[in-house]
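Enquirer: Turn this into a model:
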Amino acid sequence: MTDLMIRRATEEDLPAIVAMLADDTLGATRESPDDLTPYRTAFARIDGDPHQHLVVAERAGRTVGTLQLTLVPGLSRKGSIRTIIEAVRIHADERGSGLGTQLIEWAIDHSRDLGADLVQLTSDATRTDAHRFYERLGFVRSHYGFKLPI
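Expert: This next block holds a predicted model:
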C-alpha cells in the first residue's frame, strides 16, 4: 500500500467524497450527489477554518477514502485539546483492504502533531461493523450520543 497518499481535500474532490458519503444505507437517504451546490458551500466553510482537516486518501490518482478531523480546544481536562474524527468513508472497492486502518492511524498521528490529548469519534448506532472496527483500533465506548435537529 505504498502508493497511497493522504492529502488535504480540494473542491475538485467533492464529487468523489459525496459519492462515498452517499454509498451506504444511511447516506443514501441524506446525501444528494447530483447537486453539489450545498457541498461546495460547506467545503468553503471547512476549507477556511484552520481547525478543520478534511482529507482524502488517493491511490493511483483515484480518491478512495476520506475523513474529517476537527480540532477542539477546551477548558475541561485541564485545558486539553481534542480532535473529533467524522465522516470516515472508504470506497466500496477498497473496503477490507486496510485503508480504513491507515486513515484512522493518520488521524491519530495528525492529532498528536496538533497537540491533542484525546481523539474521539461517534458512529451511528446501526453501524455495528464500524463499532467493531473502531474497538479493534483501541477506541473505547464511553458516552451516549444525542442529536437535536434544529
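Enquirer: switch to C-alpha atoms for all contacts and neighbour counts from now on
Expert: Will do.
Enquirer: Would you mind finding the longest strand in the chain?
Expert: strand 62-73 (DSSP state E).
Enquirer: From the chain's centroid, how far away is that strand?
Expert: Taking C-alpha atoms, centre = their mean, to the nearest Å, one finds strand 62-73 lying 4 Å from the centre of the chain it belongs to.
Enquirer: who are the neighbours of it, in terms of helices and strands?
Expert: helix 14-22, strand 52-59, strand 81-90, helix 99-113 (3 or more C-alpha pairs under 8 Å, 6 or more residues apart in numbering; DSSP states H and E).
Enquirer: Quick one: closest of these to residue 71.
Expert: Across the helices and strands packed on strand 62-73, residue 71 has its closest neighbour in strand 81-90 (4.5 Å, C-alpha to C-alpha).
Enquirer: compare with the first, here's sequence two:
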Amino acid sequence: MSDLHIRPATVEDVPAIVAMLADDMLGKSREDAADLTPYLAAFAVADADPHQHIVVAERDGRVVGTLQLTVIYGLSLKAATRGQVEGVRIHRDERGTGLGTTLMEWAATRAKELGCSLIQLSSNSARTDAHRFYERLGYSGSHIGYKMNL
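Expert: Have a look, this model is predicted:
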C-alpha cells in the first residue's frame, strides 16, 4: 500500500465520501448523493470540532476509502477516553485489497496518540461480512447496540 495516502478529509472530498456511503446494501436506501447540502453542513461542523477526525485514503489522486474517528471523554471505566469509529467505507474497486485493514490500523494508532485507552465501533446487524472483518482485527462483539430515531 505504498502508493496510499491517508489524510484529513476536505470539503472537496465530501462527494466521494457520500458516494461510498451510498454504495452498499444499506447505504443505497438511506443516503442521498444527489443532495449534498446536509452532508456539507455536517462536514463543516465536524471539521471545526477537534475531537472529530474524518479521513480519506487516497490513491493516485482518487479517494478510495474513508472513516471517521471521534474522541469521546467519559467517566465510566475509570474515566477512559474512547475512540469511536464510524462510517468505514472502501471504494468497491478497492475492496479485498487490505485497505480496510490499513484504515482501521490507522484509526487505532491515531486513537492511541490522542490518549484513548479503548477503540470501539458499532456495525449494523445485517453486515455479517463486516463483523468477520472486525473480529479478524481483534474487535469483539461485546455489546448489543440500540438506536432510536428522533
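Enquirer: Just the TM-score for the two chains, thanks.
Expert: The TM-score (TM-score structural alignment, normalised by the length of the first structure) is 0.99; 150 aligned residues with a C-alpha RMSD of 0.5 Å.
Enquirer: which residues make contact with stretch 9-23 of the second structure from outside it?
Expert: 27-33, 36, 39-40, 43-44, 54-56, 63, 65-66, 87, 89-92 (C-alpha atoms under 8 Å, 6 or more residues apart in numbering).
Enquirer: Turn the buried ones among those into a named ChimeraX selection, would you?
Expert: Only the buried entries of the contacts of stretch 9-23 of the second structure go into this ChimeraX selection, using 16 or more other C-alpha atoms under 10 Å:
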select :31,32,33,39,40,43,54,55,56,63,65,66,87,89,90,91
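Enquirer: circling back to that earlier point, could the helices and strands packed on strand 62-73 of the first structure go into TSV alongside distance to residue 119 of the first structure?
Expert: As requested, these are arranged in TSV below (distance: least, C-alpha to C-alpha, whole Å):
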stretch	distance to residue 119 of the first structure
helix 14-22	22
strand 52-59	14
strand 81-90	5
helix 99-113	7
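Enquirer: and the residue lying farthest from the centre of the first structure, what element?
Expert: Distance from the centre of the first structure peaks at residue 78, with 26.4 Å (C-alpha atoms, centre = their mean). Using DSSP states H and E, the element containing residue 78 of the first structure is helix 76-79.
Enquirer: how distant is that helix from the center of its chain?
Expert: On C-alpha atoms, centre = their mean, the centre of helix 76-79 of the first structure falls 24 Å from the chain's centre.
Enquirer: what do you get for stretch 64-81 of the second structure?
Expert: Distance, centroid of stretch 64-81 of the second structure to centroid of chain: 12 Å (C-alpha atoms, centre = their mean).
Enquirer: how long is that stretch end to end?
Expert: 29 Å (C-alpha to C-alpha, to the nearest Å).
Enquirer: so it matches what in the first structure?
Expert: Mapping stretch 64-81 of the second structure onto the first structure (TM-score structural alignment) gives residues 64-81.
Enquirer: picking up where we left off before, quick one: closest of the helices and strands packed on strand 62-73 of the first structure to residue 5 of the first structure.
Expert: The nearest among these, by C-alpha to C-alpha, is strand 52-59 at 5.1 Å.
Enquirer: Of all residues in the second structure, which one is nearest the centre?
Expert: Short answer for the second structure (C-alpha atoms, centre = their mean): residue 67, at 2.4 Å.
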